[in-house]
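Asker: model this:
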Amino acid sequence: MNPAETIELTILMPCLNEARTVSRCIAQAQGYLDRSGVSGEVLVADNGSTDGSRDLATRAGARVVEVPERGYGAAITAGIAAARGRFVIMGDADESYDFSHLDDFVGSLRQGVDLVMGNRFRGGIAPGAMPFLHKYLGNPVLSFVGRLFFRVPIGDFHCGLRGFSREAIKGLGLITPGMEFASEMIAKAALAGLRIGEVPTTLRPDGRGRPSHLRTWRDGWRHLRFLLLYCPRWLFLYPGLALFLGGLAGTFVLQRGPFNIASFGFDIHSMLFMAGAVILGAQLVSLALLTTWTAVLSGIVPEPPWLRRSKGLVSLEFGIIASLTIITLGFVWSLALFFQWRGTGYGVLIPGQLMREAIPAVALMIVGAQGAATSFFAAALKACWESLGGALRRG
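Answerer: Down below sits the predicted model:
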């Protein structure tokens, strides 16, 4: 019989020079398996330890898999691939997490939750267990951003103790090798529509007796960068729409003449900036659409409902027609200005009058050209992806 069919749970510990703590963590995990009656194993994914951690883990009764690629994410990915359990509960081998109390994780997994996160803020953080900046700034801010971006009810995005269905997580195609792996797992699980839950857990001061592998600002930025890249709505779409609509409203108002608010006056100079906001906003919206389109083609995210509903409009031909219409409007407007100038005998132009008409005309032509370029690029992406898929199928 395949061992994977007889084991319910793998308790996975990434390890890098944890000689002082790894044996005690393994003993806790084995004690939990013995007490609960859960059929399982303890697996240590060693990430290049040089302090004897591998030998200590083996003597303590764990199965050890060596991971040559450095990085937290690389160790966890290799551990998941080597796990034999139907479920996996992962946690650091530094005694910061208690492997002897995993009942809530296992219970949630048995109820069909695909990813169960621990919440240290609900379960309790012992004094000295989490640096001040992490506790009051980094974790709360990044967890809020994660909830906002991915609409998941997770209060502690970066808890290292978490459980999951091995097959469900393997299907996400997790790739990041570093600390941002923790965010990638939740983001992709949310985008894939997996069922995500949360249980309280505790955090204790680690027993490693050396500085943490975590680097506050570097790893915090890597987490935030990952969240932004996987949520083009907040990175591109919402800022783009705000710029586009705000600039459009400002351009419309100032095209009719100067506008005053209290002692502040707005005229053609402000109108130029409003038109710039329209152009930049249109570009950001285009990037949001292209990012989403790329993610859908590559299978990273499922096809969003709005894209399914607008299949008839999402085509190169429609994009070209719409873009040419906008370009033509701007060109005709500019041509009308030329004929007005010719009607005056090509005399001296009055900038205040000319620019009030020329700025929106030029903005229309630029936005139309952007739309055409976006349509062609989206079509090229689709063609390339279809060609790649055909080549892979033939291979």
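
Asker: switch to C-alpha atoms for all contacts and neighbour counts from now on
Answerer: Will do.

Asker: in the stretch 151-300 of the chain, which spans are strands?
Answerer: 162-165, 196-200, 259-261, 264-266 (DSSP state E, counting those that start in this stretch).

Asker: winner for burial among those strands?
Answerer: strand 162-165 (a mean of 24; mean count of other Cα atoms under 10 Å).

Asker: That strand: how far from the chain's middle?
Answerer: 19 Å (Cα atoms, centre = their mean, to the nearest Å).

Asker: how far does the helix or strand harbouring Ala379 sit from the chain's center?
Answerer: Taking DSSP states H and E as the criterion, Ala379 maps to helix 351-394. How far helix 351-394 lies from its chain's middle: 25 Å, per Cα atoms, centre = their mean.

Asker: again, but for stretch 163-182
Answerer: For stretch 163-182, the distance to the chain centre is 13 Å (Cα atoms, centre = their mean).

Asker: Can you give me the buried ones in it?
Answerer: In terms of neighbour count (16 or more other Cα atoms under 10 Å), stretch 163-182 has its buried residues at 163-166, 168-169, 172, 174, 176-182.

Asker: Tell me the one of the residues you listed nearest Gly124?
Answerer: Gly163 (18.5 Å; Cα to Cα).

Asker: Quick one: residues contacting Val152.
Answerer: Gly146, Ala190, Ile196 (Cα atoms under 8 Å, 6 or more residues apart in numbering).

Asker: Run through the neighbouring helices and strands of the helix or strand that contains the first one.
Answerer: Under the criterion DSSP H and E, the helix or strand holding Gly146 is helix 139-150. Contact analysis of helix 139-150 by 3 or more Cα pairs under 8 Å, 6 or more residues apart in numbering; DSSP states H and E lists helix 181-191, helix 216-229 as its packing neighbours.

Asker: One more, so I can put them side by side:
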Amino acid sequence: MLPCLNEADALPWVLARVPAGWRALVVDNGSTDGSADIARALGATVVHEPRRGFGAACHAGLTAATADVVCFCDCDASLDPAQLVPFVNEVRAGGADLVLGRRRPQRRGTWPAHARAGNLALTRILRRRTGLRLHDLGPLRAARREALLALGLTDRRSGYPLQMVVRAADAGWRIAEHDVSYLPRTGASKVTGTWRGTWQAVRDMSRVLAEAPVAEGTPR
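Answerer: This is a model prediction of the structure:
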């Protein structure tokens, strides 16, 4: 699943790196730059989600997907979808129920200081809340589709990735984290590219961390 909002310049690079035999599902979240047409022309399946929000786009993709194991990846060329191959293998082999990518910047300035600080604060709170010793809440991840749907994720904004991890932890999932290369994104960030965007994301995620534990969604 590739949530997309005005990523016309990045799409060719991203879709060219989707592993052979995988289905690229681009969820257009109201783009005005022709992203949907470009994605379709490059062979991707396009899902339209008019309700704005990162979580809304991700969940629309999850609902539309049909594969047993599904993956999430940003559509801004900051992450290479090919890095998901070992994630999928680990889930299929039963080594983990949810595999996350720990972003490792490849160039100076790739990860703005305010975004990095917000991520660090949230992972520390997450550790206190769940006991998970994660270092990142990045978007590159893989899990089984039916199990994800069973988590009953409700956040449709920036808190969606964190809610997934929190509810998975509450349900006793085995969660793994592996390093992935993090590149300078193409175009301007819609979430963490500014202090305002980062603050909104932290607010959304803090709201998720305040939720009471939910004991559901145990993988089958």
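
Asker: Out of the helices and strands packed on helix 139-150 of structure 1, which is the most enclosed?
Answerer: Highest mean neighbour count among those (mean count of other Cα under 10 Å): helix 181-191, a mean of 21.

Asker: equivalent range in structure 2 for that one?
Answerer: Counting by TM-score structural alignment, helix 181-191 of structure 1 lines up with residues 160-170 of structure 2.

Asker: now swap in stretch 144-152 of structure 1 and tell me
Answerer: So stretch 144-152 of structure 1 is aligned with residues 124-132, judged by TM-score structural alignment.

Asker: gap between Ala187 of structure 1 and Glu167 of structure 1?
Answerer: 17 Å (Cα to Cα, to the nearest Å).

Asker: Let me fix that, I meant to ask about Leu224 of structure 1.
Answerer: On the measure of Cα to Cα, Leu224 of structure 1 and Glu167 of structure 1 end up 27 Å apart.

Asker: what residue of structure 1 takes the place of Leu42 of structure 2?
Answerer: Using TM-score structural alignment, Leu42 of structure 2 lines up with Ala60 in structure 1.

Asker: Could you pull up the residues touching the most centrally placed residue in structure 2?
Answerer: Among the residues of structure 2, the one closest to the centroid is Pro139, at 2.7 Å (Cα atoms, centre = their mean). Remark: with contacts taken as Cα under 8 Å, 6+ apart, Pro139 of structure 2 is in contact with Phe72, Cys73, Asp74, Leu100, Gly101, Pro161.

Asker: now for the second one: what does it line up with in structure 1?
Answerer: Under the alignment (TM-score structural alignment), Cys73 of structure 2 pairs with Gly91 in structure 1.

Asker: Neighbours of the closest residue to its match other than its chain neighbours, how many?
Answerer: The spatially closest residue to Gly91 of structure 1, leaving aside those adjacent along the chain, is Leu161, at 4.5 Å (Cα to Cα, 6 or more residues apart in numbering). The number of residues packed near Leu161 of structure 1 is 25, by other Cα atoms under 10 Å.

Asker: Same check on Arg59 of structure 1?
Answerer: With other Cα under 10 Å as criterion, Arg59 of structure 1 counts 11.

Asker: cool, Pro213 of structure 2 as well?
Answerer: 14.

Asker: Apart from its neighbours in sequence, what residue is nearest it?
Answerer: Asp170 (6.2 Å).

Asker: from what I can see the one you found touches Glu211, true?
Answerer: No. Under the criterion of Cα atoms under 8 Å, Asp170 of structure 2 makes no contact with Glu211, lying 11.2 Å away.

Asker: Please tell me how far Leu272 of structure 1 sits from Phe259 of structure 1.
Answerer: 14 Å.

Asker: Next: Met13 of structure 1.
Answerer: Taking Cα to Cα, one finds Met13 of structure 1 at 64 Å from Phe259 of structure 1.

Asker: Same question for Ala322 of structure 1.
Answerer: 32 Å.

Asker: Could you tell me which of the contacts of Pro139 of structure 2 remain contacts in structure 1?
Answerer: Retained in structure 1 (both residues aligned by TM-score structural alignment, their matches' Cα atoms under 8 Å) from those: Phe72, Cys73, Asp74, Gly101, Pro161.

Asker: how about the last one, what does it touch?
Answerer: When you say that, I think you mean Pro161 of structure 2. Applying Cα under 8 Å, 6+ apart, the residues contacting Pro161 of structure 2 are Gly55, Leu137, Gly138, Pro139.

Asker: Just the buried ones among the residues you listed, please.
Answerer: Counted by 16+ other Cα under 10 Å, the contacts of Pro161 of structure 2 give Gly55, Leu137, Gly138, Pro139 as buried.

Asker: Now render those as TSV, adding distance to Ala113 of structure 2.
Answerer: Shown next, in TSV, are these (distance: Cα to Cα, whole Å):
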residue	distance to Ala113 of structure 2
Gly55	24
Leu137	15
Gly138	15
Pro139	18
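
Asker: ok, so of those, who is nearest Ala8 of structure 2?
Answerer: The nearest one, if we look at the buried ones among the contacts of Pro161 of structure 2 relative to Ala8 of structure 2 and count by Cα to Cα, is Pro139, at 19.3 Å.

Asker: Check the gap between that closest one and Val27 of structure 2 for me.
Answerer: 14 Å.

Asker: What's Leu172 of structure 1 aligned with over in structure 2?
Answerer: By TM-score structural alignment, Leu172 of structure 1 lines up with Leu151.

Asker: Mutual contacts of Asp170 and Glu211 of structure 2, please.
Answerer: By Cα under 8 Å, 6+ apart, no residue touches both Asp170 of structure 2 and Glu211.

Asker: Chain neighbours aside, what residue packs nearest to Arg207 of structure 2?
Answerer: Arg207 of structure 2 sits nearest to Gly159 (Cα to Cα, 6+ apart), 7.7 Å away.

Asker: For Val296 of structure 1, grab the count of nearby residues.
Answerer: 15.

Asker: I'd say it and Leu307 touch.
Answerer: No. Val296 of structure 1 lies out of contact with Leu307 (Cα under 8 Å); the separation is 9.8 Å.

Asker: on that earlier part again, show me the contacts for the residue lying closest to the match of Leu42 of structure 2 once chain neighbours are set aside.
Answerer: Leaving aside its sequence neighbours, Ala60 of structure 1 sits nearest to Ser23 (Cα to Cα, 6+ apart; 5.7 Å). Residues near Ser23 of structure 1 by Cα under 8 Å, 6+ apart: Leu56, Ala57, Ala60.
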